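A.B. asks: I would like the atomic coordinates for the input below:
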Amino acid sequence: MPLRVDAERMRADFEALSSFGATPDGGVARTTFSEPHLAVRAWFLERGRESGLETHVDSAANHSVVLPASEPGARTLMLGSHLDSVRRGGRYDGALGVLCALEVVRTVQDCGLGLPVALEAVDFTDEEGTLIGLLGSWAMAGILTKEILAAPRGGRDVLVSELDRMGLTEDGLIAARRAPETLAGYLELHIEQGPVLERAEVDIGVVTGIIGSASFSVVFSGEARHAGTTPMDARRDAALGAAAFVLGVRETVVTGFPGCVATVGNIETEPGSFNVVPGRASLRLECRSLDHDEQDALEDALTARARAEAERHGLEVTVERLGRWEPAPTDVAIQEAFERAAAALGLTSMRMPSGAGHDAQALAAITPAGMVFVPSEGGVSHDPSEHTRWEDCVNGANVLLNAAVELARASV
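C.D. replies: Sure, this is the predicted structure:
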């Protein structure tokens, strides 16, 4: 018979967890190192201690609750996600994964299972990118570098200030790296954040890989001229080139890169007046693929499209890459363990890629990693209305539990 978590205990803990940083619209606001974030992390460790489990915080401020192995010196199977949120987030994103990881560890302890590996439930630091994005898991995987720290997403001054406030150092972040030989794997449960499972009426998503992405600054330059006295055929309108490029981005992806996505998320024109032809238009572009070579080809195609639109409209254009995350395939043995666990519980499952980045993306660089998704109602996430049925939450926790026990036993 498959093992099952204590659903009532988990539900009570979920409600308690959701109270930290709760907003009137039903969401949460727990940005990294905010007071609600610090409070919920303390709560997480206390729940572990109350269960008689070990706890620790590493030099990147990753918080862990640990059930030691039956033998000293054994490797560690990690499970986890993140407790930080976006500024107006939902209650499930990240937090459900941490809670399910904690519940798996407690259930294994309650059952008295002597596993040959340690189980570690981890709350990673700054997954959502208030400071850097995947800060804690990058640090643990040894991916975090001085170059990344020199140009963080949230701004260098903010990073330095927050590290100082928290008693952390850049050398400490880098020193948080875990040796790959000490790890048996990493498992992460997460809400899907999309509509695929709900539309397919499938209980469990088994993630085949986490999509890679690249972000760019694209700037079209023309000439700012009087809007009333400059004929339409005499203009070098930067906004026109930018608009054509935005439409071209969609056409390029739809016709040449099915399965990929690209988004223009911000457009600014200068001087920004209704009576002046824009002399400059800057935009932010992101594109994503599950395949490394396809990601390269997509970036090249979009860059070529920007140059073609600039030439067609008599403009100059600069394209600057701001960052890139490599695609991360998940471990096949872990995928199969998730599928067996779901089948044993009478749940349906399907394989699918993750279109969003997760901590598993970083951990996959140093240890076998896998993810399991539970449905998101309406595909909504990063919003206070984000919701997953409690039955689906429990189903996911039980799949995570049984897969973790199987993989732990097979790891020797």
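
A.B. asks: rest of the way, CA atoms for contacts and neighbours
C.D. replies: OK.

A.B. asks: which residues sit in contact with the residue nearest to G248 when sequence neighbours are not counted?
C.D. replies: Residue nearest to G248 in three dimensions, not counting chain neighbours: R305, with 6.9 Å by Cα to Cα, 6 or more residues apart in numbering. When contacts are counted by Cα atoms under 8 Å, 6 or more residues apart in numbering, R305 touches 245, 248-249, 252.

A.B. asks: How about A301?
C.D. replies: A301 makes contact with T252, according to Cα under 8 Å, 6+ apart.

A.B. asks: measure it to F257 for me?
C.D. replies: According to Cα to Cα, to the nearest Å, A301 and F257 sit 10 Å apart.

A.B. asks: go on, A141?
C.D. replies: Taking Cα to Cα, one finds A141 at 31 Å from F257.

A.B. asks: which of these two has more neighbours?
C.D. replies: The neighbour comparison of A141 against F257 (other Cα atoms under 10 Å) goes to A141, with 23 against 18.

A.B. asks: picking up where we left off before, among the contacts of R305, which one is most surrounded by other residues?
C.D. replies: Of these, with other Cα under 10 Å as the count, F245 tops at 25 neighbours.

A.B. asks: Tell me which other helices or strands the helix or strand where that residue lies touches.
C.D. replies: In this assignment (DSSP states H and E), F245 forms part of helix 238-256. Where contact means 3 or more Cα pairs under 8 Å, 6 or more residues apart in numbering; DSSP states H and E, helix 238-256 is packed against strand 212-221, strand 261-270, strand 280-289, helix 292-312.

A.B. asks: Make JSON lines out of the ones you listed and add distance to D171.
C.D. replies: Shown next, in JSON lines, are the helices and strands packed on helix 238-256 (distance: least, Cα to Cα, whole Å):
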{"stretch": "strand 212-221", "distance to D171": "27"}
{"stretch": "strand 261-270", "distance to D171": "34"}
{"stretch": "strand 280-289", "distance to D171": "31"}
{"stretch": "helix 292-312", "distance to D171": "31"}
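
A.B. asks: A362 reaches L135, doesn't it?
C.D. replies: No - using Cα atoms under 8 Å, A362 is not in contact with L135, being 9.6 Å away.

A.B. asks: Second input sequence below; structure requested for side-by-side comparison:
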Amino acid sequence: MQVAARLMQDVVAIARRSEHGRGTVGMVQVNPNSRNVVPGEVKFSIDMRNISDDEVAKMDAALRATIATVREQTGMAITLEEVSHYPAAPFHPDCQAAISRAATGLGYPSRPIVSGAGHNAVYMSYLAPAGMIFIPCKDGISHNEIEYAAPQHVTAGANVLLKVMLDYAKVASGED
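C.D. replies: Model (predicted):
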């Protein structure tokens, strides 16, 4: 378990070496999972994301090098299995600019955020330019049953989305 904990910390450390890197250990299975037995096996998930495929590849190489070093130092059998891989899907610059203009025009603060969002925006980016509008969540927790966003933040996000859509509709119709 101590070796697994070290590797889990290394996942985060590797991600932090890159400006836009994200490294998460989200699932841990300990066997036999008893409070007074030294685990014989620990499995855990690793999710590494970054702004480009090249940056993810660098993170992957660093992780593999770390695992090789830990294997050599401890003599433990450590395996790494890739379960899934999705190419990076950066937000489209035009969408990012439209969101920024809308937020600024409505008097809301805004800043570009690199997201590792691996859901809707990724799949939409295969079909059309994509972007996302982020709003604050209490304690930074999102995609979780305890996620909470204040009504005024939800309203602000919806207003930004509405303004972006209306601005795109004007461009599409030739208005301006």
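
A.B. asks: TM-score of the superposition?
C.D. replies: Laid over one another, the chains give 0.81 as their TM-score (TM-score structural alignment, normalised by the length of the second structure), with 173 aligned residues with a Cα RMSD of 2.5 Å.

A.B. asks: before we move on, the earlier item: counting neighbours, which bits of the helix holding F245 of the first structure end up buried?
C.D. replies: In terms of neighbour count (16 or more other Cα atoms under 10 Å), helix 238-256 of the first structure has its buried residues at 238-242, 244-246, 248-250, 252-253.

A.B. asks: Please report how far P384 of the first structure lies from S18 of the first structure.
C.D. replies: 11 Å.

A.B. asks: so where do the helices sit in the first structure?
C.D. replies: 7-18, 35-50, 95-110, 135-141, 146-150, 156-165, 170-175, 196-200, 238-256, 292-312, 332-344, 359-363, 390-410 (DSSP state H).

A.B. asks: What range does the fourth one cover in the second structure?
C.D. replies: To tie it back to what came earlier, the one meant is helix 135-141 of the first structure. Following TM-score structural alignment, helix 135-141 of the first structure has no partner segment in the second structure.

A.B. asks: what packs against that helix?
C.D. replies: Using 3+ Cα pairs under 8 Å, 6+ apart, helix 135-141 of the first structure sits against helix 170-175, helix 359-363.

A.B. asks: which residues touch the aligned partner of S84 of the second structure in the first structure?
C.D. replies: Residue pairing (TM-score structural alignment): S84 of the second structure is matched to G323 of the first structure. By Cα under 8 Å, 6+ apart, the contact list for G323 of the first structure reads 214-216.

A.B. asks: out of those, who's nearest P353 of the first structure?
C.D. replies: A214 (17.0 Å; Cα to Cα).

A.B. asks: ok so, going back, next, format the contacts of G323 of the first structure as CSV and append neighbour count and distance to L173 of the first structure.
C.D. replies: Formatted as CSV, those follow (neighbours: other Cα atoms under 10 Å; distance: Cα to Cα, whole Å):
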residue, neighbour count, distance to L173 of the first structure
A214, 20, 24
S215, 20, 24
F216, 20, 27
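
A.B. asks: ok, and these in the second structure?
C.D. replies: Among the contacts of G323 of the first structure, no contact is conserved in the second structure (both residues aligned by TM-score structural alignment, their matches' Cα atoms under 8 Å).

A.B. asks: mind putting those residues in JSON lines, distance to A12 of the first structure included?
C.D. replies: Converted to JSON lines, those look like this (distance: Cα to Cα, whole Å):
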{"residue": "A214", "distance to A12 of the first structure": "40"}
{"residue": "S215", "distance to A12 of the first structure": "40"}
{"residue": "F216", "distance to A12 of the first structure": "43"}
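
A.B. asks: for those, which one is nearest V374 of the first structure?
C.D. replies: Closest to V374 of the first structure, out of all of these and judged by Cα to Cα, is A214, at 26.4 Å.

A.B. asks: So which bit of the first structure is stretch 55-70 of the second structure matched to?
C.D. replies: Going by TM-score structural alignment: stretch 55-70 of the second structure matches residues 294-309.

A.B. asks: From the chain's centre, how far out is that stretch? Work that out for me.
C.D. replies: 25 Å (Cα atoms, centre = their mean, to the nearest Å).

A.B. asks: how big is the offset of that stretch relative to the second structure?
C.D. replies: On superposition with the second structure, the mean distance recorded for stretch 294-309 of the first structure (mean Cα distance after the TM-score superposition for the first structure) is 1.1 Å.

A.B. asks: That stretch: which residues count as buried?
C.D. replies: Quick answer for stretch 294-309 of the first structure (16+ other Cα under 10 Å): 295, 298-299, 301-303, 305-309.

A.B. asks: and if you look at stretch 134-150 of the second structure?
C.D. replies: The neighbour-count check on stretch 134-150 of the second structure (16+ other Cα under 10 Å) flags 135, 148-149 as buried.

A.B. asks: residues contacting the residue nearest the centre of the second structure?
C.D. replies: Residue closest to the average C-alpha location in the second structure (Cα atoms, centre = their mean): G116, at 2.6 Å. Counting by Cα under 8 Å, 6+ apart, G116 of the second structure touches 22, 49-51.

A.B. asks: measure it to P87 of the second structure for me?
C.D. replies: Distance from G116 of the second structure to P87 of the second structure, by Cα to Cα: 11 Å.
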